[in-house]
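1. Can you look at this prediction? I've put the sequence above it.
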Amino acid sequence: MSELTRIPAPDGVAPATAYTHVVMGTGRFVAISGQLALDEDGKLVGEGDATAQAHQVFENLRRCLTAAGATFDDVIKLTFYVTDMAHMPAIRTARATHIPDDRLPAASAVQVAALVRPEFLMEIEAFAVIAE
């Protein structure tokens, strides 16, 4: 695991809620492409169900991190692409099963008109730094 420094609210910046403003680390950089709610056979998990999709996406992120020799403790940034901001509570709940509040990475949430297929409600990408 990389040594990460989290700065939740730099001077003059409003307090962070559900993310950390600044995360710094040294080591190898890992970029994980946006993950979708697909199982290992490429089948959609949770059609129309934001909670099921969020849990599958975080499981896919976990598997990608593991393949890179990383864990969620190494994640410095998450980007959430959602078709409806109403899905954010489901994403936060799924995230909480993998990342405790005191280890929250930097994050951005963007509502998009569509994802690659209409049945996908969200796509989440991650950036991590792992020790050399």
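-> In hand now; what should we look at?

2. From here on, just use CA atoms for contacts and neighbour counts.
-> OK.

3. quick one: the strands in this structure?
-> Along the chain, counting by DSSP state E, strands occupy 4-7, 22-25, 28-35, 75-82, 106-111, 122-130.

4. which parts of the fifth one are buried?
-> Which is strand 106-111. Neighbour counts over strand 106-111 (16 or more other Cα atoms under 10 Å) mark 106-107 as buried.

5. here comes the other one, which I'd like you to weigh against the first:
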Amino acid sequence: MSDAIHAGNAPQAVGSYPHARRAGDLLFLSGIGPRSAHDNSIPGNVHDADGVLLAYDIAAQCHAVFANVRSVLEASGAGMDDLLDVTVYLTDMANDFPVYNRIWAEYFPDPAQAPCRTTLGITALPTPIAIELKCIAIART
């Protein structure tokens, strides 16, 4: 049996699924992107008058995605220190990985204490975002 978790301070899910699910001593977070919980905007995205995406700021999206992960973890009774494994999806690995990797080190400065991580370059995500995180954490009771 597992418990669904919906975080009030995180953006709504893009589909019909919870922000996280607790199963025993583990938390499984659904894919978390950088959208704002307040207005569903994507930090750093620049659009033309027709709404076409012209540019994005990967640093802004990285900080926003970590804030959203933190919100879901806190709603689950956990914190960033409880992360065990993170899968990262980047839509432009060649250009965005160096910035992302630098920002990762701001949140996890000690590699010995950082969660495990896998980073994948993919062609697209369901909304016009450049990064998404899929996380597993320790569930605190």
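-> Yep, it's here. Keep in mind the model is a prediction, meaning the values are calculated, not measured.

6. Give me the TM-score for these two chains.
-> TM-score of the superposed chains, computed with TM-score structural alignment, normalised by the length of the first structure, equals 0.72; 105 aligned residues with a Cα RMSD of 1.5 Å.

7. In space, not sequence, find me the middle residue of the first structure.
-> residue 78 (4.0 Å; Cα atoms, centre = their mean).

8. Return the residues in contact with the one in the second structure that sits across from that one in the alignment.
-> Using TM-score structural alignment as the criterion, residue 78 of the first structure maps onto residue 86 of the second structure. Going by Cα atoms under 8 Å, 6 or more residues apart in numbering, residue 86 of the second structure touches 115-118, 133-136.

9. With residue 60 of the first structure instead?
-> Residue 60 of the first structure makes contacts with 35-37, as judged by Cα under 8 Å, 6+ apart.

10. just to revisit the earlier point, would a markdown table of the strands of the first structure with distance to residue 51 of the first structure be doable?
-> Listed next are these as a markdown table, based on distance: least, Cα to Cα, whole Å:
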| stretch | distance to residue 51 of the first structure |
| --- | --- |
| strand 4-7 | 28 |
| strand 22-25 | 27 |
| strand 28-35 | 15 |
| strand 75-82 | 13 |
| strand 106-111 | 16 |
| strand 122-130 | 10 |
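
11. State the distance from residue 29 of the first structure to residue 68 of the first structure.
-> Counting by Cα to Cα, to the nearest Å, the separation of residue 29 of the first structure from residue 68 of the first structure is 10 Å.

12. What of residue 57 of the first structure?
-> 17 Å.

13. who has more neighbours, those two?
-> Using other Cα atoms under 10 Å, the more surrounded residue of residue 57 of the first structure and residue 68 is residue 57, with 26 against 15.
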